[in-house]
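J.: Output the structure for:
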Amino acid sequence: MTNEGPALLILGSGPNVRAAEEWPREWFDQIIVMNNAWRVRPDWDVLVYPEDFPPKKRPPELNETQRIVEADEFVPAQNLYGGFVHAGATMAYTTAYWALAALKPRVMAFMGCDMVYPKTGNTHFYGTGAPDPLREDISLRDLGAKSARLALIAAEQGCACLNLSQDDSSLLFTRAAPENVLNWNRIPFLDHERYQALRAVEDALGYDTPDGRYQNSADAVDISALDRIDAGWRALLSQADKADQGEPVPLRRR
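T.: Just a heads-up that it's a prediction; the model follows:
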């Protein structure tokens, strides 16, 4: 699949996002930031934040090329890809699914989104904060599996997900150097039959939340079913990685 969409840099608030401050702007087509990451560099294009992001932490003004994306845009976008329960209700994934729907990128490259938090020292580039991805939540039981799901859904759309971090990370994406993002031309191998089967299992569970407030029906969610789906996404991405590296991929028995 040929994708002529933009190459995106997506910035979160992890401590290592400071490395992105000096990256040349021409390495990326657009820069998408979430929550406090608008403070990392001034030349961002889109800022995504949830409805509970405090007004005092928002940028005081925008230039003519910048825009804000809030729940009225990202909730419908996330629902296009199965909703919050399956996608993972934290801003790194929410931002990515919005970008997939709205911008149709060919590359999404992530920095400051590792979602691995030290027991001591800074948890975010601005100091310490509440690690949202680690909260007790039915959608965040396996952050790595949610990243595998995102990578494969993006691949189905002709988009590569890259991790620009050199640190421990919950993101299972291919690691890459930032200077290679703009010319990146590889996406993971996708076993379409297994991919469609996983999406069908998700759909059959019926965990649709058009308003995004999935917590209101959390008690009705089959946790064991979600865990099996998470394991399926991990296995499917592992198969894709082996195929990309030229390793033999075991055939499934029918």
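
J.: Please make it C-alpha for all contacts and neighbour counts, starting now.
T.: OK.

J.: ok, now how distant is Ala19 from Ser147?
T.: 22 Å (Cα to Cα, to the nearest Å).

J.: who's more crowded, those two?
T.: A direct count of neighbours by other Cα atoms under 10 Å for Ala19 and Ser147 places Ser147 higher, at 24 against 13.

J.: if I pick that one, what's in contact with it?
T.: Taking Cα atoms under 8 Å, 6 or more residues apart in numbering, we find Ser147 in contact with Tyr93, Ser170, Leu171, Leu172, Phe173.

J.: Now that we have those residues, which of them are buried?
T.: Neighbour-count burial (16 or more other Cα atoms under 10 Å) applied to those gives Tyr93, Ser170, Leu171, Leu172, Phe173.

J.: Okay, strands next: where are they in the stretch 1-150 of the chain?
T.: 7-11, 30-34, 46-48, 67-69, 107-111 (DSSP state E, counting those that start in this stretch).

J.: Here is the second sequence; please produce its structure so I can put it next to the first one:
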Amino acid sequence: MPDKPVLIMGSAPNVTACAAWPSSRFSAIVAINNAWQVRPDWTHHIAPDDFPDERAPKSLEAGQMRVTSSTYVPANNRYGGILYAGGTMAFTAGYWALAALKPSAMVFVGCDMIYPQDKRTHFYGTGTADPLRDDISLRNLEAKSARLMLHAAAQGCACLRADTLESRLLFPTATPAALEETASLPDAKAFNSVKAQEKELAYHVASGRYWESETAFSPAKLDAIDDLWLAALAA
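T.: A predicted model of the protein is given here:
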């Protein structure tokens, strides 16, 4: 397992703060969607299938690769699937990194999912608030972050975020001291209980395209699962 954390960059305005962070601090730098523009030394670009070609990197340097749904969907399926994980790329990238990179920590910057009405929403200006769209998998972003944090902790990985005033992510702030800490294992009974209830509910879509059969899923049952993840994090 790498000793250095993985940096995961989203598109919120504060992502530019990490442009000057030395790459030597990280084992990999994962850029979501447009975030590859923030710094040239990213190692992985991850984006959904509908990400416009004209906004994608034009070429790859040595040590760089693109991560598409053919790779990130199977990785997410190892953790129960994208419907349970939350169908926005910050969470998708997190689970992919857990499966593929097996980091000791993941530091999320520009992924706070806060969209002020009177300010820039993205580092490049104003964009679409993907995590806030009407989507059955995104009804409780805090719970989805708790779920990712607990799955990561179960394999010895800490989830951290940049120091911001507001965030929908429940991760601790990525201070130097936090980067040196070992992730605390989740309460095994609570963690395994929620996973078992997800499995029993059987809302698993192997293709990752859960929206194509969204009417088959109960929002109330998914809300109940979200509540259980928040309780498991508290435990």
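
J.: TM-score them against each other, please.
T.: The TM-score (TM-score structural alignment, normalised by the length of structure 2) is 0.96; 235 aligned residues with a Cα RMSD of 1.3 Å.

J.: out of the buried ones among the contacts of Ser147 of structure 1, which one sits closest to Tyr117 of structure 1?
T.: Ser170 (10.3 Å; Cα to Cα).

J.: Now which residue in structure 2 aligns to that closest one?
T.: For Ser170 of structure 1, the aligned residue in structure 2 is Arg168 (criterion: TM-score structural alignment).

J.: Quick check: chain neighbours aside, which residue is closest to the residue nearest the centre of structure 2?
T.: What sits nearest the mean C-alpha location of structure 2, by Cα atoms, centre = their mean, is Phe91, with 2.4 Å. Nearest residue to Phe91 of structure 2, sequence neighbours excluded (Cα to Cα, 6 or more residues apart in numbering): Ala85, at 6.6 Å.

J.: show me what contacts that neighbour?
T.: Asn76, Tyr79, Phe91, Thr92, Ser137, Lys144, Arg147, Leu148.

J.: Equivalent analysis for Asp244 of structure 1, please.
T.: Neighbours of Asp244 of structure 1 in contact, by Cα under 8 Å, 6+ apart: Pro188, Phe189.

J.: Residue in structure 2 paired with it?
T.: Alignment note (TM-score structural alignment): Asp244 of structure 1 has no counterpart in structure 2.

J.: how close does Asp244 of structure 1 sit to Ile187 of structure 1?
T.: 9 Å.

J.: repeat for Asp132 of structure 1
T.: 29 Å.

J.: Please identify the nearest residue in space to Arg55 of structure 2, excluding sequence neighbours.
T.: Counting by Cα to Cα, 6+ apart, Arg55 of structure 2 lies nearest to Asn34, which is 6.8 Å off, once chain neighbours are set aside.

J.: count of neighbours near the corresponding residue of structure 1 for the one you found?
T.: Aligning on TM-score structural alignment places Asn34 of structure 2 opposite Asn36 in structure 1. Number of residues near Asn36 of structure 1 (other Cα under 10 Å) recorded here: 20.

J.: circling back: okay, and which of the buried ones among the contacts of Ser147 of structure 1 map to strands?
T.: Per DSSP state E, strands hold no members of the buried ones among the contacts of Ser147 of structure 1.
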